[in-house]
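Visitor: predicted model and sequence below, questions to follow.
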Amino acid sequence: MEGLLKLKRRHFNVLTTALCALAAAGSSGLTHAQAAAAADPIVLVVGDSLSAEYGLKRGTGWVALMTERLQQEKVRARVVNASISGDTTSGGRSRLPALLKQHKPAYVVIELGGNDALRGLPMSMTRENLTTMVRASREAGAKVLLLAIEVPPNYGGKYAQEFREVFTTVAKAEKTALVSSFLKGVADTPDPTALFQADRIHPNESAQATMRDNVWPELRKLLASR
């Protein structure tokens, strides 16, 4: 009889433990798949309209296509797009601390600067803001990828070169990864309007895969280095 009571008590304890575990899982609202996804390292994209799908159907921008690429390559990472149309490097700099605290990213992709040029802001300000963002991201434990932005050709070749060098200078000084031409194959085609929307500033849907492919090699290196 005593042995039977011990056996029943053991079964009761096992059942109680299992029920408690199920209750905990249910209260968290997460499935095992969701919990695993939540544990994946985060790639935080901080950008402007080029990354915020301005003028595009939702889910067709290069950031969304990057998520598809990660899935195709079976790379465990989750992309968080914190891009805002019209944002400048000053705006990104002010938003970044809260984003780092909220998402705790392992990687930060910075795609900002185009609106600085469009507004005629000093290049020195753009360089300082980008430097601050890179350092803040690194101090938060994230690896950084900087995307160099091209300005429209009507700004002139000299200005375009000097603006591009802002990104190169920051990347070299901070020893951070760089995509030297984010819009390669988009802004430098024989027909510069073919891959742009009517405003001739924002790439159209057909350009998004090229933009994704410009970023992917450098991002892949970062993901593999962790």
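Guide: That came in fine, so what should we check first?
Visitor: from now on I want contacts and neighbour counts done on CA atoms only, so please keep to that.
Guide: Will do.
Visitor: strands along the chain, start to end?
Guide: 42-47, 78-81, 107-111, 143-147, 177-179 (DSSP state E).
Visitor: take the ones you listed and write them to JSON lines, including mean neighbour count and distance to L65.
Guide: Shown next, in JSON lines, are the strands of the chain (neighbours: other C-alpha atoms under 10 Å; distance: least, C-alpha to C-alpha, whole Å):
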{"stretch": "strand 42-47", "mean neighbour count": "23", "distance to L65": "13"}
{"stretch": "strand 78-81", "mean neighbour count": "18", "distance to L65": "10"}
{"stretch": "strand 107-111", "mean neighbour count": "25", "distance to L65": "15"}
{"stretch": "strand 143-147", "mean neighbour count": "24", "distance to L65": "17"}
{"stretch": "strand 177-179", "mean neighbour count": "21", "distance to L65": "17"}
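Visitor: distance to L195 added to the ones you listed, as JSON lines?
Guide: Shown next, in JSON lines, are these (distance: least, C-alpha to C-alpha, whole Å):
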{"stretch": "strand 42-47", "distance to L195": "20"}
{"stretch": "strand 78-81", "distance to L195": "22"}
{"stretch": "strand 107-111", "distance to L195": "19"}
{"stretch": "strand 143-147", "distance to L195": "19"}
{"stretch": "strand 177-179", "distance to L195": "20"}
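Visitor: what about versus this one:
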Amino acid sequence: MGMLGLSLLAAGLPKAEAAEVKILALGDSLTAGYGLPAAQGFTVKLEAALRAKGIAATVINGGVSGDTSAGGLGRIDWMLADKPTHAIVELGANDGLRGLDPGQMEKNLDAILTKLKDAGVKVLLTGMRAPPNFGAAYTQSFDAVFPRLAERHKVAFYPFFLDGVAANPQLNQADGIHPNETGVNTVIERILPSVLSLLASS
């Protein structure tokens, strides 16, 4: 092979080896960035944090405010049209706020995880906690769904999306539910190692 051929081969190698990283953040208002300027939302901040680590990832904002697990299931097929390589599944908060059946939530999330697996998408499932007003039995049933699904599907698991932020007035907006800009920074700081681990395992 001549020098020109070698040069062309070498020029093509980086493109062949560097697979594009596209992370779908499939969720509700917590991933959508409810109540925040666009630049302060979860997906924008996560993408910036990954790029600061030298990872040229694109994070797709698949968050819809008010969405339940059923809503996420209803739109997962067209979200897959973006051909993500990875996904963060953050759903369930609105199921809990509305006191919806944890069994149905589990079925919805199970179907979402199955569709992602069938599409070859690596998943980080994030857990949610039930609000306390529906009683201990509901809370126990609700909270158990997420680790059970992670084990069933053998996907990466981050136990609580709002870890370090929930119930802290300084880190939430006036509604006490949605993180403010500082709260989002805390979410990113805490979840980032799990996201990096997900990418490294691919």
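Guide: That came in fine, so what should we check first? This is a predicted model, so every value here is computed, not measured.
Visitor: before we move on, back to that, the strands of the first structure: which one's closest to K57 of the first structure?
Guide: strand 78-81 (15.2 Å; C-alpha to C-alpha).
Visitor: how far away is A130 of the second structure from A136 of the second structure?
Guide: 10 Å (C-alpha to C-alpha, to the nearest Å).
Visitor: tell me the contacts of the most centrally placed residue in the first structure?
Guide: The centroid of the first structure falls nearest to V45 when counting by C-alpha atoms, centre = their mean (2.3 Å). Applying C-alpha atoms under 8 Å, 6 or more residues apart in numbering to V45 of the first structure gives the contacts 51, 63, 79-83, 108-111.
Visitor: repeat that for 7 Å
Guide: 80-83, 108-110 (C-alpha atoms under 7 Å, 6 or more residues apart in numbering).
Visitor: of these, closest to L219 of the first structure?
Guide: The shortest approach to L219 of the first structure among these belongs to V109, at 8.5 Å (C-alpha to C-alpha).
Visitor: aligned partner of the closest one in the second structure?
Guide: Alignment note (TM-score structural alignment): V109 of the first structure maps to I88 of the second structure.
Visitor: and if you look at M66 of the first structure?
Guide: Per TM-score structural alignment, M66 of the first structure is aligned with L46.
Visitor: and the residue nearest to the centre of the first structure, how close does it get to L145 of the first structure?
Guide: Counting by C-alpha to C-alpha, the separation of V45 of the first structure from L145 of the first structure is 9 Å.
Visitor: what touches both of those two?
Guide: 108-110.
Visitor: kindly reformat these as CSV containing distance to A171 of the first structure.
Guide: As requested, these are exported to CSV (distance: C-alpha to C-alpha, whole Å):
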residue, distance to A171 of the first structure
V108, 14
V109, 12
I110, 11
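Visitor: N129 of the first structure: what's it in contact with?
Guide: 89-90, 93.
Visitor: redo that, cut-off 6 Å
Guide: Counting by C-alpha atoms under 6 Å, 6 or more residues apart in numbering, N129 of the first structure touches T89.
Visitor: that one -> the second structure?
Guide: The alignment partner of N129 of the first structure in the second structure, by TM-score structural alignment, is N108.
Visitor: the second structure: helices as residue ranges?
Guide: 3-17, 29-32, 42-52, 69-79, 93-97, 102-118, 136-153, 181-200 (DSSP state H).
Visitor: mean deviation, the last one versus the first structure?
Guide: The reference is to helix 181-200 of the second structure. On superposition with the first structure, the mean distance recorded for helix 181-200 of the second structure (mean C-alpha distance after the TM-score superposition for the first structure) is 1.2 Å.
Visitor: read off where that helix ends up in the first structure.
Guide: With TM-score structural alignment as the criterion, helix 181-200 of the second structure aligns to 205-224.
Visitor: contact partners of the matching stretch?
Guide: 61-62, 195.
Visitor: pick the one among the residues you listed closest to F167 of the first structure.
Guide: W62 (20.3 Å).
Visitor: what sits against the closest one?
Guide: 208, 212.
Visitor: now with 8 Å?
Guide: 51, 208-209, 211-212.
Visitor: make TSV out of the residues you listed and add distance to A173 of the first structure and neighbour count.
Guide: Below are those laid out as TSV (distance: C-alpha to C-alpha, whole Å; neighbours: other C-alpha atoms under 10 Å):
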residue	distance to A173 of the first structure	neighbour count
S51	25	23
Q208	30	25
A209	30	16
M211	25	24
R212	25	20
